[in-house]
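Novice: need coordinates for the following:
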Amino acid sequence: MCEGSLRVRFPALVGALAVACTGHSATKTSPPPKPVDYVAMGDSAAAAPKVPDPAPPPGCQKSTNDYPSVLTRRITPARFTDVTCSGAATEDITGQEQLTSSGPVPPQIDAVTSETTLVTITIGGNDVGLASEASQCRATSINAPPCADKFVTGGVDRISAAITAHVPVWAAMIDDVRAKAAGARIILVGYLTYIRPGGCFPDEPVTPKDADYFQSKLNELDDRQKQLAVDKHIDFFDTRPLSVGHDMCAPPDQRYVEGFIAVHPAAPLHPNAMGAAAVGNALADYLR
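Specialist: Got it, this is the predicted structure:
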């Protein structure tokens, strides 16, 4: 239908058909994608303390090979700001200076601007006292009284109660980030699998009951944040599946998390370089 008697009776239609047949119609072009401006926030699970090499400020015990840095080398953002800091709680992200051994650091959210397009956050362990409590539960015997029993009083689990109490705190944090960077993709990055069912006493000095208890509390924290991410229409990146079999009980060359005594350059009970690399690379694949 590109020629013939239509020319006389329907000149406008013929003109339109001519454009269609010759392929010279104007096409809309999408604007170029906005350059990635990435801000990483969080605690020591993100900062990877004592993993070479140290990044400033020294008081945050942050590594140049933490998972945000690994991710950055994969996605090459136009701008990367890593404000993760060991010891951080949610209030150090949203509201107050964090006091460190090298002086105070500003609230992490100060790094977020209207130009920010990607934000990762790992937070919560210090809010509910998981790291500090677990570090005090070393057992000298597999038959030692479980440390976990002291966290339950009158049928109330203290750590579970703290997790529940912090869900609205984490929700407010997400709202604060969104208020500063309305178009940013926000990803809550969960905690790794730290220890397998039953633990591995005596390789790691924690009783089977305590091993299961502390991992269950990490799972509870991750699961509550996962649901919060759904409620807030943001992402939750679950690192537990990728770290199964790579917990502190794994052989040293397969271990993503250090045990009570670190065998790699990393802080005890924290991710090592392999763990940070695994999370950073998995996040890069997730963002494709």
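Novice: okay, CA-based contacts and neighbour counts for the rest of this
Specialist: Noted.
Novice: residue nearest the centroid of this structure?
Specialist: Residue closest to the mean C-alpha point of the chain, counted by C-alpha atoms, centre = their mean, is Val189 at 2.1 Å.
Novice: so which residues of the protein form strands?
Specialist: Assigned by DSSP state E, the chain shows strands spanning 37-42, 54-55, 62-63, 79-82, 98-100, 103-105, 118-122, 152-153, 156-157, 185-189, 235-237.
Novice: closest to Gly15 out of those?
Specialist: For Gly15, the closest of the strands of the chain is strand 185-189, at 45.2 Å, according to C-alpha to C-alpha.
Novice: and that closest one, what does it pack against?
Specialist: Applying 3 or more C-alpha pairs under 8 Å, 6 or more residues apart in numbering; DSSP states H and E, one finds that strand 185-189 contacts strand 118-122, helix 208-232, strand 235-237.
Novice: and this one, please, so the two structures can be compared:
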Amino acid sequence: MSRRVRTALAAVLAAVLGAVLLPGAARAATVNYVALGDSYSSGVGAGPYDLSTCLRSQKSYAPLWAAAHAVTSFRFPACGGAVTADVRDSQVGQLSSTTTLVTITIGGNDAGFADVMTSCRFGSTSSCESAVAGAKTFATATLPGRLDATYAAIRDRAPNARLVVLGYPRLFETGSCGLLAMSSYKRTILNQAADVLNGVTAGRASAAGATFVDARPAFTGHGVCAADPWIRDVSGVIEAYHPNANGYRYGYLAALTAAIG
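Specialist: Sure thing, here's the model as predicted:
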């Protein structure tokens, strides 16, 4: 028997023995994924929704990522309207020492996202400025402690998991947008507020040893007032200023996949 034939047979034998002796869990990485967070994780804006009050959609980035990666298990407690305390009190119970991946968007509701958007969409320029200033102050002064406590609670419940914190997109393009739209100035200062929130979130995620995924680049050119918007305007009251199905797939999912595979 030639050396080449012996080498080939040895390689085949090794492959066969490996397939027989190694259980499936050893040959393929186990991924136990839990998606926490607020409406930007539950999928508000994408629809259709489950029967809970959390407005969870299978078109959100989390179930899309889970389906694409054939995960071992997937839990989806993310809930529209959630604040950091809700994550700590109601969502981290889905975690365990066997959890290997956790994703989360959180902090926007703590900073008064809905009230700020209402003030700017329907109020005066001065009321918008005041609301934005208040949200930015909260984001820099109070939110860091809440984020730290939330990430610590996740680490405590899921010590073996990779924690991935996703940020928020800028919601608006600032060019011409029609007579009934918010002014370019309002849209600009709202985008600036999103930048502040993302900066704070990125900093606290880094301090917690988490991976921060910046969603802003993926959404660039697709905000409200774009030719192809991935963010809903006020046409849907509950869904206003949330990603649509394309936003979750081509914005959030693309950003998450680029960051972690």
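Novice: now check the second structure for the residue matching the residue nearest to the centre of the first structure.
Specialist: When the second structure is aligned by TM-score structural alignment, Val189 of the first structure is paired with Leu166.
Novice: tell me who's in contact with the closest residue to that match other than its chain neighbours.
Specialist: Residue nearest to Leu166 of the second structure in three dimensions, not counting chain neighbours: Val213, with 4.6 Å by C-alpha to C-alpha, 6 or more residues apart in numbering. Val213 of the second structure makes contact with 164-167, 255-256, 259, according to C-alpha atoms under 8 Å, 6 or more residues apart in numbering.
Novice: what do you get if the cut-off is 7 Å, keeping everything else the same?
Specialist: With contact taken as C-alpha atoms under 7 Å, 6 or more residues apart in numbering, Val213 of the second structure is in contact with 165-167, 255-256, 259.
Novice: make TSV from these and add distance to Ala19 of the second structure to it.
Specialist: Shown next, in TSV, are the contacts of Val213 of the second structure (distance: C-alpha to C-alpha, whole Å):
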residue	distance to Ala19 of the second structure
Val165	36
Leu166	38
Gly167	41
Ala255	35
Leu256	32
Ala259	31
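Novice: quick revisit: my read: the residue nearest to the centre of the first structure touches Phe236, true?
Specialist: Yes. Applying C-alpha atoms under 7 Å, one finds Val189 of the first structure in contact with Phe236, separated by 5.9 Å.
Novice: count of residues packed around Leu64 of the second structure?
Specialist: 15 (other C-alpha atoms under 10 Å).
Novice: cool, and the one 5 residues further on?
Specialist: Under the neighbour criterion other C-alpha under 10 Å, His69 of the second structure is assigned a count of 11.
Novice: sorry, back to before: ok, of the contacts of Val213 of the second structure, which come out buried?
Specialist: Buried residues within the contacts of Val213 of the second structure, counting neighbours by 16 or more other C-alpha atoms under 10 Å: 165-167, 255-256.
Novice: could the residues you listed go into a markdown table alongside distance to Tyr185 of the second structure?
Specialist: Formatted as a markdown table, these follow (distance: C-alpha to C-alpha, whole Å):
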| residue | distance to Tyr185 of the second structure |
| --- | --- |
| Val165 | 29 |
| Leu166 | 26 |
| Gly167 | 23 |
| Ala255 | 28 |
| Leu256 | 31 |
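Novice: how about the contacts made by Pro265 of the first structure?
Specialist: Contact analysis of Pro265 of the first structure by C-alpha under 7 Å, 6+ apart lists 50-52, 272.
Novice: compare these and tell me which is most surrounded.
Specialist: Most crowded among the contacts of Pro265 of the first structure, counting by other C-alpha under 10 Å, is Asn272 at 28 neighbours.
Novice: report the contact partners of that residue.
Specialist: 48, 51, 256-258, 264-266 are the contacts of Asn272 of the first structure under C-alpha under 7 Å, 6+ apart.
Novice: compare the contacts of Val213 of the second structure with the first structure and list the overlap.
Specialist: For the contacts of Val213 of the second structure, the aligned pairs still in contact in the first structure (both residues aligned by TM-score structural alignment, their matches' C-alpha atoms under 7 Å) are 165-167.
Novice: possible to save the residues you listed as JSON lines with distance to Asp148 of the second structure?
Specialist: Listed next are these as JSON lines, based on distance: C-alpha to C-alpha, whole Å:
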{"residue": "Val165", "distance to Asp148 of the second structure": "12"}
{"residue": "Leu166", "distance to Asp148 of the second structure": "15"}
{"residue": "Gly167", "distance to Asp148 of the second structure": "15"}
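Novice: which one of those residues is nearest Arg56 of the second structure?
Specialist: Among these, and counting by C-alpha to C-alpha, the member closest to Arg56 of the second structure is Leu166, at 17.2 Å.
Novice: find the nearest non-adjacent residue to Asp157 of the first structure, please.
Specialist: Residue nearest to Asp157 of the first structure in three dimensions, not counting chain neighbours: Phe151, with 5.7 Å by C-alpha to C-alpha, 6+ apart.
Novice: cool, Val116 of the second structure as well?
Specialist: In space, Val116 of the second structure is closest to Ala131, 5.3 Å off (C-alpha to C-alpha, 6+ apart).
Novice: trace that neighbour over to the first structure, please.
Specialist: Aligning on TM-score structural alignment places Ala131 of the second structure opposite Phe151 in the first structure.
Novice: against Ser160 of the first structure, how distant is that match?
Specialist: Counting by C-alpha to C-alpha, to the nearest Å, the gap from Phe151 of the first structure to Ser160 of the first structure is 9 Å.
Novice: who has more neighbours out of the two?
Specialist: A direct count of neighbours by other C-alpha under 10 Å for Phe151 of the first structure and Ser160 places Ser160 higher, at 18 against 13.
Novice: out of everything not next to it in sequence, what's closest to that one?
Specialist: Closest to Ser160 of the first structure by C-alpha to C-alpha, 6+ apart is Lys217, at 7.1 Å.
Novice: would you check how far apart the one you found and Val206 of the first structure are?
Specialist: For Lys217 of the first structure, the distance to Val206 of the first structure - C-alpha to C-alpha - is 15 Å.
Novice: neighbour count winner among the two?
Specialist: Taking other C-alpha under 10 Å, Lys217 of the first structure and Val206 do not tie; Val206 has more neighbours (27 against 17).
Novice: for the corresponding residue of the second structure for Val177 of the first structure, which non-adjacent residue is spatially closest?
Specialist: Under the alignment (TM-score structural alignment), Val177 of the first structure pairs with Ile154 of the second structure. Nearest-residue entry for Ile154 of the second structure: Val92, 6.2 Å, with adjacent residues in sequence omitted and distances by C-alpha to C-alpha, 6+ apart.
Novice: sweet, I'm off.
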